[in-house]
Structures are given as C-alpha cells and as structure tokens.
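Engineer: Any chance you can model this:
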Amino acid sequence: MRAVVVTEFGGPEAVEIVESAVPEPGARQVRIKVAASALNPVDAGVREGVFGGAGKQVGLGWDVAGTVDAVGPAAAWSVGDQVVALDHGMVKPLGAHAEYVVVDTDAVAKAPVTADAAHAATLPLNALTAVQALDLLELAPGQSLLVTGAAGAVGGYAVQLAAHRGIAVTALARQGDEELVRSLGADRFVAEGEAAGFDAVLDAAVLGEPALAWVRDGGAYVGVIPQAHPASERGVRTTSVAVAADGARLADLVRLVDEGVLTLRVAETYPLEEAAKAHARLAEGGVRGRLVLVP
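Structural biologist: Below is the predicted model:
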C-alpha cells in the first residue's frame, strides 16, 4: 500500500510516498480502508521533527474516515462498517495518511450518515480536542467563554459545542471571519485587544499569556498544546488538553454532526500522492476548514 511518511525532517519537501505492507489488526483492533484523512498542524510538527523520531521512518496522519476492512479478535466491529477514528500517536512508522490503517477498536465510531468521507475525516482530532478542552474548563450554562482562533478547526468546533451547552461564547478571530464565527454560534465577536473579564478562555490560537490576561480573576484557561500552557496567576486555573482517542465520545460528536449541531468544513482535497502539495498549502496559512487527503 501507499503511505505518507518522512525519513528526514524538514519542510513540505520532506514528505514522501512509500510502498509498505498492508498492516494486520491484532486483538481488539480493526483495519480501515482509508477513504479520506485530514491534514492537521500536528502533522506539520511531526514532519519538522518537533516530537522526535530522528533516524526513523515516521508516518503522518491522525484522522481517518473509511470502511472496516479486517478485524482482530474481540474487535467489536464488522467488515464493511463505515467508520471514523483517531489514529493517535506522534511518532509511529505509519499513520492515517495511507491506503489502510490499523487502530484500536475503542478509538472507532460509526461515520456520520449526513456527510461524505472527506468531511467526516475532519471530525476526530479537532472535535475531540475541542470537547475535551471544554470538559477541562467545567463551565456551566450562562458562563462566559472566549475562544481564540475561533475560525480555525478546533476553535470552530469549540464555539459550536460551547454554544450547544448554553455557554455565552465570544469568538476572537480576524476581522474577515466575523460572519463565519457568528454563523457557528458565537454571541459576540472581538478582535485582539478588545477582550477581557471572561470566566474562561479556550486558547485554540495558542496565544498563551496574552489570552490568559483576558480571563477574570479566579477563572480558567485551557490551551491546546500539552504542557505548553502559561503558569497560573490571579487565581486563574491553567491547563492544557492532551487529546485522547475515545470512540464513545467520538460517537457523541458524530450524533451532533447528524443533528446539525456541528459543521464539517473541508477547505480542499488532494490525492494522496500530492501530500507534499497539501503540506505546502497548509504552511501558507489562512486555511478555513481542513485540507483532506484522498487515497
């Protein structure tokens, strides 16, 4: 099978397509024939060597939408099931940017019935990050939340999920994104420098200390890069989300997609062999929605 990997770290030019053996599922695992897989900023970080793995072949890709193709013992899924999954892991020989991927059975959920594979592939990593970050904030209905980077993939899901919970959401994004973030459910829109006094901040834009300053005394801050959150001050509780594969939670998110609560956004699709081109587009910035690779 074809798979997207890096063997030397660098820019988009480091991305390679290699031939690899089709992986076999073990106990409580399934093999998915990949129909689509989203490209995320974490893939660029892996490509650049941020997470280590020098001297090894490192596979790229975390998100997958496709069809169960083979099952291991006690896998709890059937061949032919249409599914989505999170293929979690920073440094692994093969990732979801491939024709087939093996994942643990409890990382899998049935795919949305209202979306095609390309759109479904934008859900697992970003929506799980958003919902797990919101859980860390422990906000009650009516409390105020500022989402930075609200027009991005994680930020957009966070806006929609928080609004669905009855939280008063303010979106921080570029001026040109106001209409978009309001359509996602933001009560208010602000540009940088205009925000202050929120019960909590979900810092999807990775602003760090400037975003912490917008939290009221005794509030809460959550970042989206593990262990990279600023230190607590003014009694503000600070933490960061380390996304975890969770098929049951992913199934809840799929249900919200099918109910129209969550919007799946695809910016562009690329054939698998143009993975380097997709990485170059991601590096340019300004992408609204996700770039998706299609084997």
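Engineer: C-alpha only now, for contacts and for neighbours.
Structural biologist: Will do.
Engineer: Tally up the residues packed near Ile225, please.
Structural biologist: 17 (other Cα atoms under 10 Å).
Engineer: hang on, it is in a helix, isn't it?
Structural biologist: No. Under DSSP: H, G, I helix; E, B strand; the rest coil, Ile225 sits outside any helix and is assigned coil.
Engineer: How about it: what's its closest non-neighbour residue?
Structural biologist: Nearest non-adjacent residue to Ile225, counting by Cα to Cα, 6 or more residues apart in numbering: Ser240, 6.2 Å away.
Engineer: you'd agree that neighbour is up against Ser232?
Structural biologist: No. Counting by Cα atoms under 8 Å, Ser240 sits too far from Ser232 to count as a contact (12.0 Å).
Engineer: More neighbours: which of those two?
Structural biologist: Between Ser240 and Ser232, Ser240 has the larger neighbour count (other Cα under 10 Å), namely 21 against 15.
Engineer: Contacts only, for the more buried one.
Structural biologist: Contact analysis of Ser240 by Cα atoms under 8 Å, 6 or more residues apart in numbering lists 133, 222-229.
Engineer: And the residue sitting furthest away from the middle of the chain, how far from Leu136?
Structural biologist: Residue distances from the centre of the chain (Cα atoms, centre = their mean) peak at Arg234, which lies 30.5 Å from the mean C-alpha position. In this view, Arg234 and Leu136 are 19 Å apart by Cα to Cα, to the nearest Å.
Engineer: just Val108 next, same as before
Structural biologist: Using Cα to Cα, one gets 23 Å for the distance from Val108 to Leu136.
Engineer: Count the residues that sit near the closest residue to Phe51 other than its chain neighbours.
Structural biologist: Once flanking residues are discounted, Phe51 sits nearest to Met90: 6.5 Å by Cα to Cα, 6+ apart. By the criterion of other Cα under 10 Å, Met90 has 20 neighbours.
Engineer: Now the second one, please; I'll put the structures next to each other:
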Amino acid sequence: MRAILYTAPGNVALAEVPEPQPGAGQVRIRVTAATVNPADVGTVGGYLAAAGLMPGFDDDGAREAFGLGWDVAGTVEAVGTGVTRLKVGDAVIGLNDRLDIDLGTHADLAVLDESAVARAPRTVDAAHAATIPLNGLTALQALDHLALAPGSTLLVTGAAGALGGYAVELAAQRGLRVVATSSAADEDLVRSLGAEHFVPRGEHLGDAVRALVPGGVDGAVDAAALGTQTLEAVRSGGAFAAVLGGDPVPVPLRGIRVTNVWIRADATQLEHLSALVDAGRLTPRVAETIPLSEAAKAYDRQAKGGLRGRLVLVP
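Structural biologist: Here you go, the predicted model:
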C-alpha cells in the first residue's frame, strides 16, 4: 500500500509500505479522504521537532521516517480484539493524535484506536467529513477550556478558516456573542456562521474589539495564532485559548487565564460533531481535493495559507 512519509526536514515522500494490522482495541480504516492541516506542514518543516513535540531525525532511537496525517474518513476494513462499538463496513471518521508513528492517515490504510474513531455523518461526502476531526475537536475542546457562560462575548481570530469557522458555529450554539476577525471579504461568510460582530483583519485588534465590546471580550479562541494582539482584546480576568501552540503562547497579563489547548482524540465528541453536521448545525468546507500521489503539492498549498476550508487528499 501507499503512504506519505516525512523522511527528512522539508521532504515529503510517497512510499510503498506493508499493510498495517490492527492490534487489540484498534480498527483498520480504508482511507477515502484525509485532510492536510497546518500541523502536517509544521511537522515537515521541522518546527514540531524543534519545539520538542516529536523526535528529530538526529535523536537517539529516532525513526528513519515518520507517518503524516491527522484526519481520516473512510470505511472500517478490519478490527482487533476487544473492539465492540464499531464493525467492518462502518463509515467512520477518526483522528490520529500521535506524532511519533510509522504511519499516519495520509495513506491507503490507517490504523487507529477505537477510542479515536466515530461513525461518519450521513449527510456529507467523505471529503467534507474528513475536515471534522482535528479542527472540530480543537474548536470544541478550546470552548470547553474557556468555559464561558451563555451571553458572554468571545473573539475568534482566523474566523473564515476551517478551525475558526467551526469555533464560530459551536460558540454561537452555546449562546456566546461572537466577535470574528478575518479578511474583509469574509464578513458575509463568518456572519452566516453565527458571528454577531466583525472586525476586518489589519485593524488594531485590541482597539477595534473594545470599540464594539467596551472593556474587552470575556474570552478568545486564537485560531490565527496572533498571540498578544488577541490578548489585548480580552478583558482583565478573562480567558484565552491558544490552539496552534502559538510562538510563544502569550504571558497571562492582567489576570487573563491563558490555556494552550493540546488536542486529544475523543470518540464521544466526534460522534457529537457528526450529529451536528447531520442536523445542519456544523458546516464542513473543502477547499480542494487532491490525489494522494500529489501530496507534496497539497503541502505546498497549505504552507502558503489563505485557504477557506481544508485541502483533502483522496487515495
């Protein structure tokens, strides 16, 4: 089978590898679609190794190559012992939340723990379903960390992106009053997702937000990793969620509770997100589908940014 591997800093390779076998508590998924995320680009660029989030090639005991890919949508093809919730033939979505691995989801087949896999939504195709796990879970878990009461104000940066868009929708459903910032051309989009206020990118964020919400917003999901610019828009004693491991995560000035949200796979939360999609309350967006064999092209496109939705690799 084919898989996309990280074989050296800056290098993405399509390789033939043995078919993986599911162990106890695991399922093997025939991949229909797998998204490319900023975390994949960060892996290939060596940034995650430099930050100590995964081994580097020069570390003792390091692998010769690392698997790439977090998100997956596909069909369960085999199950290991102890798997009870899923069965062969189920259409599923899942999240690989590990970095030091031989194979990720950018492959013909992927093996994940059952606890990282949920049934896919029925109302969208696999390409759209594949955009849900990493970005949907990150947005959901960031909002859980902020723990804002209904009626509170929330700033979402990068609100037109895949992660930011999910954060706007999920926040609005919790009764939060969302202030969104993105390119001026995206205002209609982010308002349609549930934003009450909009600040065009390029304005001084702290001043612009405080003109709309005197004293500052109660919390922020910093999907664009603007760091201290976003913190300036948060009221004293408020809450701030960094979701991309911002460089660096802001110092908790003015008593602001700063949390760096480290994503985790969670089948129960994935089932919830799938149900929201089927109910028409969560909007997956695909920028483009690209053959698995052209993964390097997708990585280059992702690195340039400016996407509305996710690039999706299709085996």
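Engineer: picking that back up, for Pro150 of the second structure, see how far away the counterpart of the residue nearest to Phe51 of the first structure in the second structure is.
Structural biologist: The alignment partner of Met90 of the first structure in the second structure, by TM-score structural alignment, is Leu99. Leu99 of the second structure sits 36 Å away from Pro150 of the second structure, taking Cα to Cα as the criterion.
Engineer: Likewise for Gly158 of the second structure?
Structural biologist: Between Gly158 of the second structure and Pro150 of the second structure the distance, using Cα to Cα, works out to 22 Å.
Engineer: Please identify which of the two sits among more neighbours.
Structural biologist: More neighbours surround Gly158 than the other of Gly158 of the second structure and Pro150, with 25 against 13 (other Cα under 10 Å).
Engineer: what residue of the first structure takes the place of the more buried one?
Structural biologist: Aligned partner of Gly158 of the second structure by TM-score structural alignment: Gly149.
Engineer: Equivalent analysis for Thr43 of the second structure, please.
Structural biologist: Aligned by TM-score structural alignment, Thr43 of the second structure pairs with Val46 of the first structure.
Engineer: Assign that match to one of the three secondary structure states.
Structural biologist: Assignment for Val46 of the first structure (three-state DSSP): helix.
Engineer: surely it meets Gly61?
Structural biologist: No. Using Cα under 8 Å, Val46 of the first structure makes no contact with Gly61, being 9.5 Å away.
Engineer: neighbour count winner among those two?
Structural biologist: The residue with more neighbours, out of Val46 of the first structure and Gly61, is Gly61; 29 against 23, by other Cα under 10 Å.
Engineer: which residues in the first structure form helices?
Structural biologist: With DSSP state H as the criterion, the first structure has helices at 41-48, 117-120, 124-137, 153-164, 178-183, 209-212, 247-258, 275-284.
Engineer: Switch those over to TSV; also include distance to Glu16 of the first structure.
Structural biologist: Formatted as TSV, the helices of the first structure follow (distance: least, Cα to Cα, whole Å):
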stretch	distance to Glu16 of the first structure
helix 41-48	10
helix 117-120	22
helix 124-137	23
helix 153-164	25
helix 178-183	35
helix 209-212	37
helix 247-258	30
helix 275-284	7
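Engineer: I'd like to know which of the ones you listed lies nearest to Gly66 of the first structure.
Structural biologist: Nearest to Gly66 of the first structure, of all these, is helix 117-120, at 6.7 Å by Cα to Cα.
Engineer: For the aligned residue in the second structure for Ala127 of the first structure, which residues are in contact?
Structural biologist: Matched across to the second structure, Ala127 of the first structure falls on Gly136, judged by TM-score structural alignment. Counting by Cα under 8 Å, 6+ apart, Gly136 of the second structure touches 163, 166-167, 273.
Engineer: for those residues, which one is nearest Ala287 of the second structure?
Structural biologist: Here the nearest of the contacts of Gly136 of the second structure to Ala287 of the second structure, counting by Cα to Cα, is Leu163; it sits at 13.2 Å.
Engineer: Can you get me a residue count around that closest one?
Structural biologist: Neighbours of Leu163 of the second structure (other Cα under 10 Å): 30.
Engineer: And it, how far from Ala223 of the second structure?
Structural biologist: Applying Cα to Cα to Leu163 of the second structure and Ala223 of the second structure gives a distance of 6 Å.
Engineer: Equivalent analysis for Tyr47 of the second structure, please.
Structural biologist: Taking Cα to Cα, one finds Tyr47 of the second structure at 18 Å from Ala223 of the second structure.
Engineer: Could you list every helix and strand in contact with the strand ranked longest in the second structure?
Structural biologist: Across the second structure, the longest stretch assigned as strand under DSSP state E is strand 26-36. Based on contacts counted as 3 or more Cα pairs under 8 Å, 6 or more residues apart in numbering; DSSP states H and E, the elements that strand 26-36 of the second structure packs against are strand 71-79, strand 109-113, helix 126-129, helix 295-304, strand 310-314.
Engineer: gap between the closest residue to the match of Thr43 of the second structure other than its chain neighbours and Val243 of the first structure?
Structural biologist: Counting by Cα to Cα, 6+ apart, Val46 of the first structure lies nearest to Met90, which is 6.7 Å off, once chain neighbours are set aside. Separation of Met90 of the first structure from Val243 of the first structure (Cα to Cα): 12 Å.
Engineer: before we move on, back to that, got the contacts of Ser240 of the first structure as JSON lines, with distance to Arg249 of the first structure columns?
Structural biologist: Converted to JSON lines, the contacts of Ser240 of the first structure look like this (distance: Cα to Cα, whole Å):
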{"residue": "Ala133", "distance to Arg249 of the first structure": "13"}
{"residue": "Val222", "distance to Arg249 of the first structure": "19"}
{"residue": "Gly223", "distance to Arg249 of the first structure": "20"}
{"residue": "Val224", "distance to Arg249 of the first structure": "18"}
{"residue": "Ile225", "distance to Arg249 of the first structure": "20"}
{"residue": "Pro226", "distance to Arg249 of the first structure": "20"}
{"residue": "Gln227", "distance to Arg249 of the first structure": "23"}
{"residue": "Ala228", "distance to Arg249 of the first structure": "24"}
{"residue": "His229", "distance to Arg249 of the first structure": "24"}
